[in-house]
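S.K.: Provided below are the primary sequence and the corresponding predicted coordinates.
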Amino acid sequence: MINWNGTIVSEDANILAQNRAFLFGDAVFETVKVINRKILFLEDHYFRLMSSMRVLRMEIPMNFTMEYLEEQILSLVTKNKELDSSRARITVYRNDGGYYLPQNNTVSFLIHSIALENKLYSIEKTNYEVDLYKDFYITKQLLSSIKTTNKIINITGSIFANENGLDNCLLLNDSKNVVEVLQGNIFMLLGNKLITPPVSEGCLNGIMRKQILSLAKKIENLEVVEEIISPFDLQKADELFITNVIKGVQPITQYRKKIFTNLLSVQLIEKLNEMINTI
């Protein structure tokens, strides 16, 4: 079942014929994790969604409050019996009409969900190898920092990773700097300095990125900064890890011939789970 504009309908409901998200990628989305009927980091997701809609000049309905969207997501996971732990995605798209120029800026939304096995975060893969993806580049602009449905670079990069036996790929911007991975943000530990690229470099303004920055700044003797990461820096790093809301923190164990530790990653996962238990 899915939630379409507040109504629970079957997944085969025909909503694609004139759908601008399908035809033009005219949509934004948020993926959330639900644990015990609570949406993790709900406020951060809500305000990023509202900001993304404004960037795309979508008309925000008066009833699109945080409480309304929370109710819509939870009604679906309840119907699907996925209350313990689930992944839900809300896609907001501009309504039918027009070609590149829309006939109006009103919106509809679609929510779907799937059950997850674990409530708390853990390291899912002990061996995790990545490499650079250089076929296409991310541009340093505001659109790159929000979650639109235009994800062709992530799709072609995922195919490249699969064809080459990789677990993920590092994405570069048009200045050839490392900005993120296929499914999240990137962090690099160099000595006692934890680095992640600034949003101005073109990376996603990630929700888990924000949580990890906050948690890391509380660790003694650890300097936390937002700085440019060059591909040459990767070989000097002590640790690399990926962040997103569904996986939490995923350590990278290998980049080419370089092997990395995961001590900080494990520490951050523990702190993340402690924070979740208090929500």
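M.R.: Received, thanks. Residues are numbered from 1 along each chain as shown.

S.K.: contacts and neighbour counts: CA atoms only from here.
M.R.: OK.

S.K.: Check which helix or strand Leu189 maps to.
M.R.: Assigning secondary structure by DSSP states H and E places Leu189 in strand 185-190.

S.K.: who are the neighbours of that strand, in terms of helices and strands?
M.R.: With contacts taken as 3 or more CA pairs under 8 Å, 6 or more residues apart in numbering; DSSP states H and E, strand 185-190 sits against strand 178-181, strand 193-196, strand 239-244.

S.K.: between the last one and strand 185-190, what angle do the directions make?
M.R.: With axes from the mean of the first three to the mean of the last three CA atoms, to 10 degrees as the basis, strand 239-244 and strand 185-190 are set at 160 degrees to each other.

S.K.: other SSEs contacting strand 239-244?
M.R.: Counting by 3+ CA pairs under 8 Å, 6+ apart, strand 239-244 packs on strand 185-190, helix 207-216, strand 248-252.

S.K.: can you give me how far it is from the chain middle?
M.R.: Per CA atoms, centre = their mean, to the nearest Å, the displacement of strand 239-244 from the mean C-alpha position of its chain is 13 Å.

S.K.: possible to save the helices and strands packed on strand 185-190 as TSV with distance to Pro231?
M.R.: Output for those, formatted as TSV (distance: least, CA to CA, whole Å):
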stretch	distance to Pro231
strand 178-181	6
strand 193-196	13
strand 239-244	12
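
S.K.: try this one next to it:
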Amino acid sequence: MVNYNGEFFADNVAIFANNNRAFKYGDALFESVRYVNGTLFFWEDHYFRLMASMRILRMEIPMEFTLEFLEEKIKKTIESNGLVNDAVRVRLTIFRNTGGLYSPTTNDVSYVVETNPMESPFYIIQDDRYEVELFKDFYVNKDMLSNLKTTNKILNVVAGVYAEENGYSNCLLVNTDKKVVEAINGNLFLVKENKVKTPPLSDGCLDGVIRKNLMKIIAGSDELDLLEESISPFELQKVDELFITNAISGIQPISKYRRKEFDTKVAKSLVGKLNARARIGN
């Protein structure tokens, strides 16, 4: 069942017309949230990122769109799908209502909540082969729009096709300054000895929820030093570890980039702390 503006529809029922702005112009935002045992992991961070993004895109935020209102709608959707006791992947999409061409005739919005069951209730480290390559056909812009989680993801889609065609698990995206900014589906961290580096938002990477929380964990660690600095492609084969973060997988270690194979020691040490932070809230 899909929740469309508070009404439930079967997955195979068409609920959008051809003039839907999310379809025609990518005029939409979304949040992917992990749910476990009645808890939406890092829900406040997701919510406030969504509200800030709506303001940037000049969408009208309905008065009822409180933290509690959207949480209730998500949980009702989980309940309607019989997933209350499961680990669930939730996608909340907000799009501007129909009307206009590039310039909309309204800034009012609608929402859709989708849910899918997951296997693991908590973040775990996958030790499978996970090889990546740079994707250099197109570049990420260094601007605030690149920080937002919008449905304008054609660069990521084409990079995903490239990865699939060439047998890679993922690709790393570069910006217009040829700096490495993120993976197709998450933020990037690299580890060299006790230093953990991730690109700054000014380089064009997604303002990720797990990125934000992991940076807090690392900054509070006695063993690790956090650096928020640009990453050159030449650094990638000189570091001890590379890993990707997102709200669904948590931490995904990269096992290989070109001739370099990587350790997973720091990633494994951080995943337990990330789970603990998710359970106790922000």
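M.R.: Here it is on my side, so go on. Since we're looking at a predicted model, the values are computed, not measured.

S.K.: returning to that earlier point: from the helices and strands packed on strand 185-190 of structure 1, which stretch is densest packed?
M.R.: Greatest average neighbour count among those goes to strand 178-181 (a mean of 27), per mean count of other CA atoms under 10 Å.

S.K.: Please tell me which residues of structure 2 that one aligns onto.
M.R.: The alignment of strand 178-181 of structure 1 onto structure 2 (TM-score structural alignment) covers residues 180-183.

S.K.: superposed on structure 1, where does the matching stretch end up, distance-wise?
M.R.: With mean CA distance after the TM-score superposition for structure 1, stretch 180-183 of structure 2 departs from structure 1 by a mean of 0.2 Å once superposed.

S.K.: do the same with stretch 154-161 of structure 2
M.R.: Averaged out, stretch 154-161 of structure 2 is 0.5 Å away (mean CA distance after the TM-score superposition for structure 1).

S.K.: what stretch of structure 1 does that stretch fall on?
M.R.: So stretch 154-161 of structure 2 sits over residues 152-159 in structure 1, by TM-score structural alignment.

S.K.: where do the helices sit along structure 1?
M.R.: Counting by DSSP state H, one finds helices in structure 1 at the ranges 20-24, 42-55, 66-79, 152-163, 207-216, 231-234, 263-277.

S.K.: out of these, nearest to Asn3 of structure 1?
M.R.: helix 66-79 (6.1 Å; CA to CA).

S.K.: Quick one: average offset of the closest one versus structure 2, please.
M.R.: Comparison of helix 66-79 of structure 1 with structure 2 after fitting gives an average deviation of 0.4 Å (mean CA distance after the TM-score superposition for structure 1).

S.K.: What lines up with Leu272 of structure 1 in structure 2?
M.R.: Checking TM-score structural alignment: Leu272 of structure 1 goes with Leu274.

S.K.: Nearest residue to the most centrally placed residue in structure 2 in space, please, no chain neighbours.
M.R.: Taking CA atoms, centre = their mean, the centroid of structure 2 lies closest to Asn246, which sits 4.8 Å from it. Excluding the flanking residues, the one nearest Asn246 of structure 2 by CA to CA, 6 or more residues apart in numbering is Gly186, at 4.9 Å.

S.K.: and what of Asn152 of structure 2?
M.R.: Gly26 (5.3 Å).

S.K.: do the same with Arg34 of structure 2
M.R.: For Arg34 of structure 2, ignoring the flanking residues on the chain, the nearest one in space by CA to CA, 6+ apart is Arg89 at 5.0 Å.

S.K.: how close does Leu170 of structure 1 sit to Asn154 of structure 1?
M.R.: 10 Å (CA to CA, to the nearest Å).

S.K.: circling back: how about the match of stretch 154-161 of structure 2: buried residues?
M.R.: Across stretch 152-159 of structure 1, burial judged by 16 or more other CA atoms under 10 Å covers 153-154, 157-158.

S.K.: Check the alignment and tell me where Asp128 of structure 2 lands in structure 1.
M.R.: Aligned against structure 1 by TM-score structural alignment, Asp128 of structure 2 finds its counterpart in Thr126.

S.K.: which residues sit in contact with its match?
M.R.: Thr126 of structure 1 makes contacts with Thr253, as judged by CA atoms under 8 Å, 6 or more residues apart in numbering.

S.K.: swap in the one 3 residues further on?
M.R.: With contact set as CA under 8 Å, 6+ apart, Glu129 of structure 1 has these partners: 166-168, 252-256.

S.K.: residues in contact with the aligned partner of Cys171 of structure 2 in structure 1?
M.R.: Using TM-score structural alignment, the partner of Cys171 of structure 2 in structure 1 is Cys169. The contact partners of Cys169 of structure 1, by CA under 8 Å, 6+ apart, come to 130-133, 157-158, 161, 181-182.

S.K.: hmm, 7 Å instead?
M.R.: 130-133, 157, 161, 181-182 (CA atoms under 7 Å, 6 or more residues apart in numbering).

S.K.: Next: Asp11 of structure 2.
M.R.: Residues in contact with Asp11 of structure 2 (CA under 7 Å, 6+ apart) are 1-2.

S.K.: one step back: show me the common contact partners of Leu170 and Asn154 of structure 1, please.
M.R.: Leu182.

S.K.: and the angle for the strand holding Leu189 of structure 1 with strand 248-252?
M.R.: Using the same axes, to 10 degrees: strand 185-190 of structure 1 against strand 248-252 is 50 degrees.

S.K.: could you check the angle helix 207-216 makes with strand 185-190 of structure 1?
M.R.: 30 degrees.

S.K.: Strand 185-190 of structure 1 against structure 2, how far on average?
M.R.: Taking mean CA distance after the TM-score superposition for structure 1, the mean distance separating strand 185-190 of structure 1 from the aligned residues in structure 2 is 0.5 Å.
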